[in-house]
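In: pasting the sequence and the predicted coordinates here, then a few questions.
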Amino acid sequence: MQGEQLHWWQTRWFVALCALLAIVPLLKPEIPPLVDLPGHMGRYRVQLSLDQYPWLKDWYDFRWQLIGNLGIDLLIEPLAPVFGLELAVKLIVISIPAMIVTGLLWIAREVHGRIPATALFALPIAYSFPLHFGFINFALSMGFALNLFALWLRLARQGRIGLRAAIFLPVSCALWVCHTFGWGVLGVLAFSAEMIRQHDIRKDRQSGHWFESWVRAGLGCLPLALPMVLMVLWRSGEHVSGQTADYFNWQGKMAWLTMILRDRWQAFDIACAAILFLILFRGFRDPRIEYSRNLGLSALFLLAVFILLPRIVFGSAYADMRLAPFMVAIAVIAIRPRAGMSLRGAALLALAGFSFFAVRMAATTTSFWLYDRAYQRNLAALDHVPEGARLVSFVGESCHTQWTMSRLEHLPAMALVRRVAYSNDQWSMAGAQLLTTRYRPAGGFQHDPSELVTAVRCPREWWRPINRALARFPRDAFDYVWLIEPPRYDPKLTAGLTELWRDGTSVLYRVEHDRPGPQISDEELRLPHRPWKNFGI
């Protein structure tokens, strides 16, 4: 196979083209429209400016510590002084889908000898739901993990096992620091690949069996094991919190599989996911294509992890959801055309895969452009917010799960980024983040999820109804109120507030501390149905 001429989808220029195409959706938006990303950017502002703006220390506590979730937090240190915070974050985020694309294609090339035409169908995973959700350190670690796994395979193929151990001993620690999940996935992939390699070595010597291969694979993966010590140190710290819960939520796991490409258009996104599952099914039924033993075993291992993984790990939600798209991607690149497939058939398959990727990138580009318009429209409010303002924000949310997420949930953090103003959207989980809130006068409006408000109280959620939030937030603790596409609310609750800016339902108020707030009883706030439609708000 090494002597065969490369086809167009197997060349380096084509891999470079795919990587460039993967960054197109992120070129236009000033802020990548990923749900949690603005909230993380707020933390970076505190990290970079804590000593420059003394009031930040009154609001937030930021302490460096060794945790398995520091990817962009560390990269932003050298990059922000050069590019500025927002551009530095954008450049890092742009690199993630490009790395996922190159990683998947490189793995396919190492396993199959050439990039199979079927591998191109996996490339839309570059914009999987976890990335859209803004799990940014996780996504960065997965981009690194895929390329590191390809390097692991390459060094094994070349017989450079000593060099591999020397490289991966420090690299695995760096990957763990980026995000624990990426290190864990690399370990699973490397172990499964080493099992196949060891089994084939033993088989050639006519002395092989799976148990011995299992043991030798474990020994071969010891260079990846050092972060286990870091994990113990992290989770045994004084201020570590966060539960691990919700095992074997089958309904949730099935839902995550349908959401691997979730973005804006539900029917389109599910149809695209269905194409991937159809390809996986055809791999068992179509005599023209087959599964690689190497990546097939990797996919089975990831499936086992997906089944066993709970929804919440160390207080971090959606753990199993994050793995789902990459499990599918590894399974897709495990498929290859059989030797008997004609060149024309393989070329048509490659063209179909590339077209699938291009259509997804066009749709994602359009979707991000629309999200960016909503961002810019709402961020105009910050022109009226002074530096250092004590700002409380309320973002409209629905009790019902909607496929299209507004991406506005953590937009209030841009007030922290651009105005060094207080934002009540920051996460405050000791041991999981470097930042915790300390602004006691804010009471129950200090941190996430106090920024999310709904029309009525939602079952099993901490979100406040908009009327209760407006009636009960401590007015002495804040100078401004920013409503971002809120549900309908009683206009009487804006007593003592002066409107400074409005765009549609979004509005910015200044709190007039010398004027009385609304006088409304708890009984009125508990009313399940109020005729808000009559207020025209």
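Out: Okay, I see it.

In: okay, CA-based contacts and neighbour counts for the rest of this
Out: Fine.

In: quickly note the distance from the residue most central in space within the chain to residue 247.
Out: Centroid check for the chain by CA atoms, centre = their mean gives residue 135 as the closest residue, at 2.3 Å. Distance from residue 135 to residue 247, counting by CA to CA, to the nearest Å: 21 Å.

In: and if you look at residue 334?
Out: 28 Å.

In: what about the two, which has more around it?
Out: residue 334 (27 against 14; other CA atoms under 10 Å).

In: tell me the first helix or strand C-terminal of the one helix or strand residue 61 maps to.
Out: Per DSSP states H and E: residue 61 is located in strand 60-62. Proceeding N to C from strand 60-62, the next assigned helix or strand is helix 71-83, under DSSP H and E.

In: structure two is appended below for comparative analysis:
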Amino acid sequence: MNVPAPLTAEDFVARGTRSDRLVATVVFALLAVGSLLPTLLVPIPAMGDYVNHLARMYLLSEMGATDANPYYEAAWAFYPNLAMDLVVPRMARLFGTETATRLFLLVSQILIVGGALALEWVVKRRVHLAGFAALMLLYCLPLSWGFINFECGLGIALCGIAAYLAVGDQPAPVRFGVNAAFVVLLFASHLFALGVYGATLGLHELWRAFDRKCPARDVALRFLTLAAPAVASLVIMRLTAGSVGSEGTFWSLDHKLLWPFFIMNGYSMAVSGASAIVLMAALYVAARCSMLKLAPAGIWIATGFALLYLALPPRLFDTAFADIRVLPAVALILPAFCSLSLPGRRWTMAALVIVGGITLANLGLVLDVWLSYRLEYSAVIESFEHVDRGSRILIGTSAEGEDPPFQDLTRFPVYYAPTLAVHYANAFVSNLFTETGKQPIQVRAELRRLAVPNGGPVPIRLLRAIAEGRTTEPEETAAVRTWYRDYDYLYLVGPATANPLPDLLEELDGSGRFVLYKIRHTSRACD
């Protein structure tokens, strides 16, 4: 009779390790399913820019139809910001525009998580940290605000970095082919995502050259292999009259030190700050106790992105929040270059509690905001019944302060909801995103002067001052200089207030977050 050998201490450790991995896998799977639920549960995700992009998808999907909106026309060129514009109208033929746009968002979220996992697998041959990091950041500030093309591009960039590193030691033609394919794909998707991809691989190549003491000729060849497709894409863009946006670029150090605390959640600065502080404290303890270590390549990448974050202007090529997009990008990349060794089950459970708690706190707030906007978006769509087809609509805001409204970011998702009138009422909406170099839709020449720069709602204080003749007319207000004559309806988004111009505006519909006014046309400003 064979007697089984007694279990050794190493056997108990191995069993404990396998058990901990199983628990971590189950927790990750549950958090992943939960993190995708908001996109599956609501017809229109409550993200600030999302509804504006949805309105553009309607226009592109209906372009050429007999009942197409008469105020807009296609303006295709090789813009580095076309991910959803190329994909969604084709998907819309099968699923409808609203569903196709939401499916595009869902695929983008899956790309973020899957790309982070793929990168970690290529670097470490195991998945350990990246998936949890991706779930914590899935509704971070730039992603939950509806920067959809950037989100999709960032997911593709993560996959591209993983693919290039996987063939990093292959012959130059293989590396060139993989890199060229992803550069073209990323260039068409989003310029900033291409920048993340290029910066990561460039920094990795610098580390590789330094670590292996590679000959200068080999280093130059590898960098040429990386850069050539991007340069060729820029040349093609110029030859085809494409562009990367306007010249509105300004640099400021304001908030650079605060954004890392406010990046975790796009709806509450308090939840974001608390999550960031808890996470930073946990990382500090793990690093101080030598449980968390960053590989040399990761140190190069972290340092490079830190400098890039400080150097980038908040507005680049008239694209807002350029610098903060670096933060989720580097937070998704670095886990692949980190190693975490927890000394026991209690530490593992504590880590899962922290990660799960942050993820669930963000997810709970997202679900609360998104579900509350189901009725709000329905109310906006129903309000279009009061709008004559073919009308001209202006969006204003009753709120004072910044856009987005940082004092209460749960108001932001309604800011662009009235742009859906371009579909439901065949209307002209001055706040639709139609900037050359970013979107392949533009206003027809006869109304182009009414397009509001950057699409943001116009403060009611400015509209009131113009109507009462109490303001100068700088260039940036050209679209609303005579708004009381040029437009038929005004949507006022933000906190409910009394009619700001009762002699000029007639209230037709509204809810707690918007009011629809009909403009009583007059040939002169109000007294």
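Out: Thanks, I have the structure now. What you are looking at is a predicted structure, and each value in this text was computed from that prediction instead of being measured.

In: where does the TM-score land?
Out: Superposed pair, TM-score by TM-score structural alignment, normalised by the length of structure 2: 0.82. Supporting alignment: 496 aligned residues with a CA RMSD of 3.5 Å.

In: hang on, the earlier thing: packing partners for the strand holding residue 61 of structure 1?
Out: In terms of contacts (3 or more CA pairs under 8 Å, 6 or more residues apart in numbering; DSSP states H and E), strand 60-62 of structure 1 is packed against helix 37-49, strand 435-437.

In: and residue 312 of structure 2? What does it align with in structure 1?
Out: Alignment note: residue 312 of structure 2 maps to residue 309 in structure 1; criterion TM-score structural alignment.

In: mean deviation (superposed) between the longest helix anywhere in structure 2 and structure 1, please.
Out: For structure 2, the helix with the greatest residue count under DSSP state H is helix 345-383. Superposed on structure 1, helix 345-383 of structure 2 shows a mean distance to its aligned partners of 2.9 Å (mean CA distance after the TM-score superposition for structure 1).

In: buried residues, that helix. List them.
Out: Buried residues in helix 345-383 of structure 2, counted by 16 or more other CA atoms under 10 Å: 348, 351-352, 355-356, 358-363, 365-367, 369-371, 373-374, 376-377, 379-381, 383.

In: could you give the number of residues near the aligned partner of residue 249 of structure 2 in structure 1?
Out: Counting by TM-score structural alignment, residue 249 of structure 2 lines up with residue 245 in structure 1. If you count neighbours by other CA under 10 Å, residue 245 of structure 1 ends up with 15.

In: isn't residue 245 of structure 1 right up against residue 309?
Out: No: judged on CA atoms under 8 Å, residue 245 of structure 1 makes no contact with residue 309 at a distance of 9.4 Å.

In: quick one, strands of structure 1?
Out: With DSSP state E as the criterion, structure 1 has strands at 60-62, 289-291, 335-337, 391-396, 435-437, 452-454, 464-465, 480-484, 497-503, 506-511.

In: which one, of these, ends up nearest to residue 43 of structure 1?
Out: Residue 43 of structure 1 lies closest to strand 435-437 among the strands of structure 1, at 6.7 Å (CA to CA).

In: which residues does residue 246 of structure 2 contact?
Out: Residue 246 of structure 2 makes contact with 317-318, 435-437, according to CA atoms under 8 Å, 6 or more residues apart in numbering.

In: grab the nearest non-local neighbour of the match of residue 312 of structure 2.
Out: Distance criterion CA to CA, 6 or more residues apart in numbering; nearest residue to residue 309 of structure 1, sequence neighbours excluded, is residue 320 at 5.6 Å.

In: what residues are up against the aligned partner of the residue nearest to the centre of structure 1 in structure 2?
Out: Under the alignment by TM-score structural alignment, residue 135 of structure 1 pairs with residue 147 in structure 2. Residues near residue 147 of structure 2 by CA under 8 Å, 6+ apart: 49-50.

In: do the same with residue 371 of structure 1
Out: By CA under 8 Å, 6+ apart, the residues touching residue 371 of structure 1 are 33, 406-407.

In: same question, residue 261 of structure 1
Out: Shown in contact with residue 261 of structure 1 (CA under 8 Å, 6+ apart): 124-125, 127-129, 269-270, 272-273, 325.

In: aligned counterpart of it in structure 2, please.
Out: Using TM-score structural alignment, residue 261 of structure 1 sits opposite residue 264 in structure 2.

In: from what I see, residue 152 of structure 1 and residue 164 are in contact.
Out: Yes: contact criterion CA under 8 Å: residue 152 of structure 1 and residue 164 qualify, at 6.7 Å.

In: the more surrounded of those two?
Out: Neighbour comparison, residue 152 of structure 1 and residue 164: the larger count goes to residue 152, with 24 against 18 (by other CA under 10 Å).

In: any idea how far the more buried one lies from residue 193 of structure 1?
Out: 9 Å.

In: then residue 79 of structure 1?
Out: Taking CA to CA, one finds residue 79 of structure 1 at 36 Å from residue 193 of structure 1.
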